[in-house]
Structures are given as C-alpha cells and as structure tokens.
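Engineer: pasting the structure only:
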C-alpha cells in the first residue's frame, strides 16, 4: 500500500510539474528524428541537441546520469511479455524473458538482448565502484549492472524505467 501511495504521489507531481504534453506518452517521439526501433547505427548527438528533443525527466536520467527514485518507475513491478527499447533512440535493449523480480526498486534483467545492445563504463560516483550501463546506440545512461543476479549469467542489470520503452509481443511488427 505504501508503494502505491508513493507511486501515485510521484506520478501526480511529475504530471503537474511537467504539464499535459509530458503526460501524453509517445508524443515526443514524433519530434525525435533519431528515434528508430530498427536502425542500430551508432549515434553521435550532442547533449545540447538531446536537451531540445527529450522530455526533461528523461534527459536528466539518460544524458546527465541521474537515477529515478526507487519504486516509482512504471516497469518496476511490470510483468508483460515483450521487448524493452531505449526511450532516447529506440535501440532494442532487453526482452521480458530476461526480466526478474527483485526488491531493489528498479526493473532488473539478467542479460541484454544482444551483446551490442549496451555498453559499459566504470562509474566511481558516490564513493562506489560500479559498472554503468549505457545504450549501445546513443550512449545514454540506463542504469548499472551488478554481480548478484540469477542464473544463467549471475548479473543484475538494474535499469531506470524512464529510459525504457516497452512494446508488447502482440504489438511488435
């Protein structure tokens, strides 16, 4: 119950602060010439350009490396079958069969869709040493990977929901 109250309050805050246009999911994609679920060619786009295109909350996490608050993301306790794409560029990242339940507060996967779906970078922020996970196409920050996941990989790709777009199997073409 507490999670539901927190999620509801956070959603209300974001919608109130950002206005109606933010709440209309998908509307920004029409304005994003770099978004494609089929093109996988690496992108080199400046943060200044991304800032003009992306919603503020997505820009803050994906391009500035912020982290969404635990238990507030739309995919934290989400269990539909389909594919997760980068919300910035449309790159295919994960499939639902590699998603697993955790209590960490973010959606977690044990492996990316392909070896080139993601990239890694050493992250020493907050007096920790972690492996940051970046989109393999646009270099956007997605989250971090840890060595405490389930078999077969033993990895936990802990991702920010705001950086993910989900397409159910029934809608994929």
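Structural biologist: That came through fine. Here the structure is a predicted model, which means the values were calculated and not measured.
Engineer: from here on, contacts and neighbour counts on C-alpha atoms
Structural biologist: Fine.
Engineer: ok, so what distance separates residue 65 from residue 142?
Structural biologist: The gap separating residue 65 from residue 142 is 8 Å, by CA to CA, to the nearest Å.
Engineer: More neighbours: these two, which one.
Structural biologist: residue 142 (29 against 16; other CA atoms under 10 Å).
Engineer: also this one, for the comparison:
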C-alpha cells in the first residue's frame, strides 16, 4: 500500500501469529483448563458421577441379551457407543419428571437438572448421585458418560463451558435414545 510516496508494510506476519489463538484459543484453553482444573482428585469432590472404583454394572446382561431387549437404534447408541442425530424429542423437552436409562430403567437425571444449551442434545448440569459413571473416551479429549448400573453409553460430559450452571458446572450431553422420560405424578 502506498502512502505519501512510501510503501507501507501491512503487519500480516503479526496477524498470522494471532490466527492460531483466534481459531484454536478458546477450545485449546478449555481443554487445558479442563485437564488442569478437573483432575481426578478434584473431579471427585465436584461431581456426583460415580468413580471407576464405584462402578456397579449389576444390571449389565451382556450384548446377546441386550440385542433381544433393545431396538437396533437403541443397541447402536447404548451398546456400540453411537450418537443420535441432533434435535431429538428430549432436546427442548421441559415437562417435570425423571429421565431414566432406556436400557435398564435406572433414574439418571431429573427435569430440574436439565437446561437448554442449543447443542441439539438433551443437556443436564448434573446427574443423580452415583447413577452415571465417567470413562475416558477413545479420542483422549472427551469424557464418556455411562449408566453406572448397566454400563450403557449415554453421551459425554463437558466442564467449564460458561453456561453458568450451578456447581459442579458440568454439561452432560446425552443421546435421546439413551433416555426414557417418566412424567412426575
């Protein structure tokens, strides 16, 4: 660019240095903060999820029996760790009641724990104490959540996303297929 007979250099290299921060900064910062702030010892003090040591699995009947009890779509999500399409029936559902595991009927969440986050899947800020267990996901970044009673895949838990949820500031992102809603009487 010319200005007064001189060529002015635009600070493109400086802007390029900011590009990774703009693109990856928030995500990277969230991952680093999540790994640092929510280590296993601190996590157990803040969440109602069961630890690996508290794993139950007493209602897990094995894949052969699950194939007979579940629909193909349920088996895919609950037993093969599949993911539902976005915006299913429970995403914006707000009736008072309880959300049960679609496989074994264990009470996992209440309608008071649910919030609308516009991610396309039902979101809960916490779980019924001991009903949900965490496990590291195979991608090494996310944390899977499972029904603690039958080991069925529910979805993933995310922390510190800024939704201003009450402590423990979690977002349980749950597949619609993993849930059965029981209205409150």
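Structural biologist: Perfect, I can see it now. None of the values given here were measured: they were computed from a predicted structure.
Engineer: which residues of the first structure fall in strands?
Structural biologist: Using DSSP state E, the strands found in the first structure span residues 82-86, 92-95, 99-100, 108-109, 118-123, 130-135, 141-146, 156-159, 164-168.
Engineer: Mean neighbour count, those strands: which tops it?
Structural biologist: The highest average neighbour count among these, using mean count of other CA atoms under 10 Å, belongs to strand 108-109 at a mean of 26.
Engineer: Could you tell me where it falls in the second structure?
Structural biologist: The aligned range for strand 108-109 of the first structure in the second structure is 123-124, by TM-score structural alignment.
Engineer: Residue 50 of the first structure is nearest to which of the strands of the first structure?
Structural biologist: Set against residue 50 of the first structure and scored by CA to CA, those come closest in strand 141-146, at 12.9 Å.
Engineer: Run the chain-centre distance for the closest one.
Structural biologist: Put simply, strand 141-146 of the first structure sits 9 Å off its chain's centre (CA atoms, centre = their mean, to the nearest Å).
Engineer: just stretch 73-80 of the first structure next, same as before
Structural biologist: Offset of stretch 73-80 of the first structure from its chain centre (CA atoms, centre = their mean): 11 Å.
Engineer: got the residue ranges for the helices in the first structure?
Structural biologist: Assigned by DSSP state H, the helices in the first structure fall at 2-18, 20-23, 47-53, 56-62.
Engineer: Adding mean neighbour count, write those out as CSV.
Structural biologist: What follows is the helices of the first structure, written out as CSV (neighbours: other CA atoms under 10 Å):
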stretch, mean neighbour count
helix 2-18, 13
helix 20-23, 13
helix 47-53, 13
helix 56-62, 20
